[in-house]
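> build me a model from this:
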Amino acid sequence: MYKFSIIDKTSLILIIIGAINWGLIGLFNFNMVEIIFGEPANLVGRIIYILIGVAGIDMIMLLFKTKNSCK
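This next block holds a predicted model:
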């Protein structure tokens, strides 16, 4: 069984935040990240979006790691 590292757990949390944000945008046209951290052009908002994207890449790699450890 694969044991999650702290980076994997953090990535999972960021992916959940990103998914909730996209759901809010789709349903209510409400961007939670924009409201909390300012416009996407704001440096902090852009960093948040970059971190969520990197977390998504980490989750793709986690998928392959866990697939290989199950064999």
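> rest of the way, CA atoms for contacts and neighbours
Fine.
> neighbours around Asn29, how many?
Other residues near Asn29 come to 11 when the count uses other CA atoms under 10 Å.
> list the contacts of it.
Residues near Asn29 by CA atoms under 8 Å, 6 or more residues apart in numbering: none.
> the protein: helices as residue ranges?
Assigned by DSSP state H, the helices in the chain fall at 6-28, 32-37, 43-69.
> one more to put side by side:
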Amino acid sequence: MKTLDYIALVLVAIGAINWGLIGFFEFDLVKAIFGDMTWVSRIIYALVGIAGLYSLSFFGRIRNED
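Predicted structure coming up:
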């Protein structure tokens, strides 16, 4: 489970960096590397979204540790 947590955290960080670049500089890094909505970029966006949803479970685990 810990490995899955780290993978989710890395994907969420990638998504956050990409959104920061979009917000500050209007530059979509995923689009620049993989193309505009190619199947690879769609998979990356989907994985980042799933990782974000999975990361919501971190709040429940933090609450249970207290």
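> TM value for the aligned chains?
Put the two chains on top of each other and the TM-score (TM-score structural alignment, normalised by the length of structure 2) is 0.91; 66 aligned residues with a CA RMSD of 1.2 Å.
> if we can go back for a sec, can you put the helices of structure 1 in TSV and add mean neighbour count?
Shown next, in TSV, are the helices of structure 1 (neighbours: other CA atoms under 10 Å):
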stretch	mean neighbour count
helix 6-28	15
helix 32-37	14
helix 43-69	15
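> can you tell me how far the residue in structure 2 that Leu43 of structure 1 lines up against is from Ala46 of structure 2?
Here Leu43 of structure 1 is matched to Trp39 in structure 2, going by TM-score structural alignment. Distance check for Trp39 of structure 2 against Ala46 of structure 2: by CA to CA, to the nearest Å, it reads 10 Å.
> swap in Thr3 of structure 2?
According to CA to CA, Thr3 of structure 2 and Ala46 of structure 2 sit 19 Å apart.
> nearest residue to the middle of structure 1?
By CA atoms, centre = their mean, structure 1 has its centre lying nearest to Ile15, at 2.6 Å.
> contacts only, for that residue.
Contact analysis of Ile15 of structure 1 by CA under 8 Å, 6+ apart lists 52, 55-56.
> how near is it to Asp8 of structure 1?
Taking CA to CA as the measure, Ile15 of structure 1 falls 10 Å from Asp8 of structure 1.
> cool, Asn31 of structure 1 as well?
On the measure of CA to CA, Asn31 of structure 1 and Asp8 of structure 1 end up 25 Å apart.
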